[in-house]
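Peer 1: Below are the sequence and a predicted model for it; my questions follow.
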Amino acid sequence: MTDLQDSPAAAATIDIDKLMAFVGKAVDEVGATLNTALVVLGDKLGYYRAMAASGPTNAARLAQDTRTDEHYAREWLNAQAAGGYVEYDAATNRYTLPPEQIAALTDPSSPAYLPGFFQIALGTIHDVDSVMDAARNNAGVGWHEHNSDVHNGCERFFRTMYNAHLVDEWLPALDGVVEKLQQGARVADIGCGHGASTVIMAQAFPNSTFVGSDYHEASIDVARERARAAGVDDRVTFEVAGSTAFAGAAYDLVTTFDALHDMGDPVGAARHVRESIAPDGTWMVVEPMAGDSVSDNLNPVGRAYYGFSTLLCTPASLAQDVGLALGTQAGPARIRDVVTAAGFTRFRTAAETPFNRVLEVRP
C-alpha cells in the first residue's frame, strides 16, 4: 500500500480555499450531469410544452396536463427551479417557464432549440461502458452500435443549425453555388444520417437533384421517410454506402455536414469526392467550430466537443478501416491537410457560427 505521506497530494501544499472551490465546482458539475437527463425527461414527457401552454403552474396541474405522476412532476419542477430553468414564486407556489426557455426548449423552429443537444449528450453518456472497453482494447465503437438517443438527438441538434443557417447563409457564402442550385444541380450529401441537410436543400432548390448516402442502414431508412414526409422524394434518393463508396459522378456540389472527422478514412473519402465531383464543382465541408491548437479550444464549446470527441466521434472513427481519428476539434489546418492530400487545390473558410465552420473546397 502506498504511504499517504509519499503521495503527490501530501507532497504539495494544498490551498484549502482552492480545494473547496473545486469541490463546489464538482457539485455543480454533478447537478449539470443529472440535469441533462432531466431536460430529456421534460422534453419526452411533455413537461416543457405543457408549461409553455399553461403559464404559471404547479405540480398537480403539470401532472394533470401531461398525464404523469404528481410526485415526479413535483421533484422535476424543483430541480428545474434550482437550476434556473424555470422560475419559482414562493408566494403562489407556482412555476413559470420564461419566454427564452420556451423558445429554447419547446420551439423546433427556433435557432436556439436545444432538446436535441441534451438528447445526444445523454445517449452518448449512456454508452460509456462500451467506450471504456474499446479504450482498453485499442478498438472503436461504431455509430451503429449506439442507442437511439444518439441518432435522434444528433438529427434534432444539427437540424436546428441547418434550418437557421444552411440556405440563407452557408450556401450563399460559396462561390456560384446558389445559382447552380437554382438552375438545377447534381448534389451528393455524404454521411447524411437521417437526411436533415439533404431534405432542407431539396426543399429550397426544387430544380436540383440530391443523393444522400450513409453507411448506417437504419439512418437511411429514416432519411427516406423524412423525404417522403417533406414531399421531396421525387428529387431526393438515399443509398446505403460508406464515404469511400458512394455512387455517382460529375456532382456540381458535394456536402459533408459534421461527419468528416467521424470517418475512419477521411483522406480516402476526400479522394472519392475528388473523383466524383465536376471539374468546376464545390465540396462544402461543415465541421464543428475549432481552432488549430488545443489552447484555441479551451472554451465552453470546445469542452462540449472534446467530450463528444472522446465518447462518440473518435471511437466511431477507430471502429472503421484506417481509423485516422481526426477528432471533433481537428481544426481547419488538419482538414486542409486531408483535402489537399486528396488532390484538391483550393480551400477557404466560407462562414462561421459559434458551433460550426463552413469550408469551401474546390478542385
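Peer 2: Ah, there it is.
Peer 1: From here on, just use CA atoms for contacts and neighbour counts.
Peer 2: OK.
Peer 1: Just the helices from the stretch 201-350 of the chain, written as ranges.
Peer 2: With DSSP state H, counting those that start in this stretch as the criterion, the stretch 201-350 of the chain has helices at 217-230, 266-276, 300-308, 314-318, 332-341.
Peer 1: Would you mark the buried spots in stretch 26-36?
Peer 2: By neighbour count, with 16 or more other Cα atoms under 10 Å as the criterion, the buried positions of stretch 26-36 are Asn35, Thr36.
Peer 1: same thing with stretch 132-140?
Peer 2: Buried residues in stretch 132-140, defined by neighbour count with 16+ other Cα under 10 Å: Ala134, Ala139, Gly140.
Peer 1: Could you list which of those residues belong to helices?
Peer 2: Judged by DSSP state H, helices contain the following of those: Ala134.
Peer 1: Thr328: which of the buried residues of stretch 132-140 is nearest?
Peer 2: Closest approach between the buried residues of stretch 132-140 and Thr328, by Cα to Cα: Gly140, at 15.2 Å.
Peer 1: From what I see, that closest one and Ala134 are in contact.
Peer 2: Yes: at 5.3 Å, Gly140 counts as touching Ala134 under the criterion of Cα atoms under 8 Å.
Peer 1: Name the residues contacting each of these two.
Peer 2: Common neighbours of Gly140 and Ala134 (criterion: Cα atoms under 8 Å, 6 or more residues apart in numbering): Pro315.
Peer 1: Just the strands from this protein, written as ranges.
Peer 2: With DSSP state E as the criterion, the chain has strands at 87-89, 94-96, 186-190, 209-214, 236-240, 251-257, 277-288, 346-352, 356-362.
Peer 1: got another, please set it beside the one above:
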Amino acid sequence: MTTAAIDNARLENFVMRTIGDLTAAYTGLMVSIGDKLGLYKTMAGAGPLGAKELAARSGCAERYVREWLNAQAAGHYIGYHALSDTYELSPEHALVLADEASPFFIPPAWNVPAAMWFDEDKALHAFRTGEGVAWGDHHERLACGVAAFYRNGYKASLVAEWLPALEGVQQLLEAGVDVADIGCGHGHSTLFMAEAFPSSRFHGFDTHAESIQQARGNAAKAGAADRVNFNTARAADYPNKQYSLICFFDTLHDLGDPVAAAKHAAEVLAPGGTIMLVEPFANDKIEDNLNPVGQLYYTGSCLICCAHAISEGGKLVLGAQAGQARLAEVFRKAGFTHFRRAAETPFNLIFEVRR
C-alpha cells in the first residue's frame, strides 16, 4: 500500500464513479430483460401506466414488473409520476429502447458485455500467455450483439451518407458492378447495399462459419439470394472478381495481418476501383481518446479485437483505436497512394482508398 497522503475528496469522487459504472452494468441487464419481455414496446406511446397494467399488457408478473420499473425510474430511463403511481416512457427514450428500426436502438448491444463476462476465463488465459482468442471461440451472444449493434447505424448511414461521400462510387453501383464485403458478419451491410443497388452483385466473406450461415438466411428473407452470396474466406484469400468496390466495415483492425489484407485487396480491385474503409472513431493520440467512446472501444479492443488479431498470428495488432495515421500507413505499405477521410460520425471514421 502507498504511504502517500490520501485526498479524501478525490477518493470519494472515484468511489462514486466506480459505483456509477457498477450501476451501469446492473442497468444493462434490466434493459435486456425489458427488451426481451416487450416491456419497452408495451410502454411506447401508451402514456402513463401503472405496474399492474403494464404487467397485464406484457404478460408478466406484477411484483417483478414493479421492481423493474423502479430500477428504470431510478436510472431515469423512464419517468415516474408519484401522484398517480404510474410510469411513462418518453418518445425520445422509446427511440433508444423500444424502436428496433431506430438508428439509436441499443438493447441488443448488452449482449456484448454479457459475452465478455462469460468468456472471462479465456481473457485471463490470454493475458497470462499472450495467446489469442478467435472470434468464433467467444460466447455466441457476442456475434449476435455486435451484428445487432451495428445494423441500425449502418442502415441509417451507409447508403444515405457514406457511399455518396465516395467519389463516383454511387454511379458505378447504379450501373452494376461486383462488390466485396470483407468481414461481413451477419450480412446486414451487404444486404443494405444490395437492396439499394439492384444492378450490382455483392459478395460477403467472413471466417466465422456461423455468421455466414446467418447471413445466407438473412439474404433469403430479404429476397436477395440471386444477387448476394456469402462464403467463408480469409481477408487475404477471397476470390478475385475484379471488384469495383471493396468494403471493410469495422473489420480491418481485427485482422492479424491488415497489410496482407490490403495487398490482397489491391490485387483483386478493378482498375479505378475504390476501397471503403469504415473503422471505429479514434484520434491518433491516446490522450485524445480518453473519453466515454474511447473507453468503450479500448475495452472491446482489449477483449475482442486484439484477441482475434493475435489468434490470426498478430503481425500487426492495430486495435479498435488505430486512428487515421496508422490506418493510412497500412494501405501505403500495400501500394495505395490515395487515402481520404470521406465522412465521420461520433462512432465511425469512413475512408476512401484508391491506388
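Peer 2: Thanks, I have it. Just so you know, these numbers come straight off a predicted model, no measurement behind them.
Peer 1: that older thread, export the buried residues of stretch 132-140 of the first structure to TSV and tack on distance to Ala50 of the first structure?
Peer 2: Formatted as TSV, those follow (distance: Cα to Cα, whole Å):
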residue	distance to Ala50 of the first structure
Ala134	41
Ala139	44
Gly140	41
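Peer 1: and which of the buried residues of stretch 132-140 of the first structure is nearest Ser148 of the first structure?
Peer 2: Relative to Ser148 of the first structure, the closest of those is Gly140; by Cα to Cα it sits at 18.3 Å.
Peer 1: Map the closest one onto the second structure.
Peer 2: Aligning on TM-score structural alignment places Gly140 of the first structure opposite Gly132 in the second structure.
Peer 1: For its match, give its distance to Gly183 of the second structure.
Peer 2: Plainly put, Gly132 of the second structure is 18 Å away from Gly183 of the second structure if you go by Cα to Cα, to the nearest Å.
Peer 1: repeat for Ala194 of the second structure
Peer 2: Using Cα to Cα, one obtains 16 Å as the distance from Ala194 of the second structure to Gly183 of the second structure.
Peer 1: just Leu22 of the second structure next, same as before
Peer 2: 33 Å.
Peer 1: tell me the centre residue of the second structure?
Peer 2: Nearest to the mean C-alpha position of the second structure, by Cα atoms, centre = their mean, lies Tyr150 at 3.9 Å.
Peer 1: Identify the residue of the first structure aligned to that one.
Peer 2: Under TM-score structural alignment, Tyr150 of the second structure pairs with Phe158 in the first structure.
Peer 1: repeat for Ala109 of the second structure
Peer 2: Residue correspondence to the first structure (TM-score structural alignment): Ala109 of the second structure is matched to Phe117.
Peer 1: which residue packs closest to that match, ignoring adjacent ones?
Peer 2: Leaving aside its chain neighbours, Phe117 of the first structure sits nearest to Phe157 (5.1 Å; criterion: Cα to Cα, 6 or more residues apart in numbering).
Peer 1: The one you found touches Gly116, doesn't it?
Peer 2: Yes: shown here, Phe157 of the first structure and Gly116 form a contact pair, counting by Cα under 8 Å, at 4.3 Å.
Peer 1: higher neighbour count, these two?
Peer 2: Set Phe157 of the first structure next to Gly116 and count neighbours by other Cα atoms under 10 Å: Gly116 wins out with 25 against 20.
Peer 1: My guess is that one contacts Glu155. True?
Peer 2: Yes: counting by Cα under 8 Å, Gly116 of the first structure does reach Glu155; the two are 7.3 Å apart.
Peer 1: What sits closest to the aligned partner of Ala341 of the first structure in the second structure if chain neighbours are left out?
Peer 2: Residue pairing (TM-score structural alignment): Ala341 of the first structure is matched to Lys333 of the second structure. Nearest non-adjacent residue to Lys333 of the second structure, counting by Cα to Cα, 6+ apart: Val259, 6.8 Å away.
Peer 1: for Ala103 of the first structure, same thing?
Peer 2: In space, Ala103 of the first structure is closest to Ser110, 6.0 Å off (Cα to Cα, 6+ apart).
Peer 1: Contact partners for that neighbour?
Peer 2: Contact analysis of Ser110 of the first structure by Cα under 8 Å, 6+ apart lists Ala103, Ala104, Thr160, Ala164.
Peer 1: preserved in the second structure, out of these?
Peer 2: Among the contacts of Ser110 of the first structure, the contacts conserved in the second structure (both residues aligned by TM-score structural alignment, their matches' Cα atoms under 8 Å) are Ala103, Ala104, Thr160.
Peer 1: From Ala112 of the first structure, how far off is the second one?
Peer 2: It refers to Ala104 of the first structure. From Ala104 of the first structure to Ala112 of the first structure the distance is 5 Å (Cα to Cα).
Peer 1: Contacts only, for the match of Gly140 of the first structure.
Peer 2: Neighbours of Gly132 of the second structure in contact, by Cα under 8 Å, 6+ apart: Ala126, Cys306, Ala307, His308, Ala309, Ile310, Ser311, Glu312.
Peer 1: Tell me which residue of the first structure matches up with the fourth one.
Peer 2: Residue-level alignment of His308 of the second structure against the first structure, with TM-score structural alignment as criterion, gives Ala316.
Peer 1: do you know how far its match is from Phe210 of the first structure?
Peer 2: 26 Å.
Peer 1: Over to Val167 of the first structure?
Peer 2: For Val167 of the first structure relative to Phe210 of the first structure (Cα to Cα), the value is 15 Å.
Peer 1: Those two: who's more crowded?
Peer 2: Phe210 (26 against 18).
Peer 1: Now check the second structure for the residue matching that one.
Peer 2: When the second structure is aligned by TM-score structural alignment, the residue opposite Phe210 of the first structure is Phe202.
Peer 1: isn't that match right next to Ile182, touching?
Peer 2: No: Phe202 of the second structure is beyond contact range of Ile182, at 10.9 Å (criterion: Cα under 8 Å).
Peer 1: OK, contacts around the counterpart of Ala222 of the second structure in the first structure?
Peer 2: Correspondence of Ala222 of the second structure to the first structure, assessed by TM-score structural alignment: Ala230. For Ala230 of the first structure, the contact set (Cα under 8 Å, 6+ apart) comprises Val199, Gln203.
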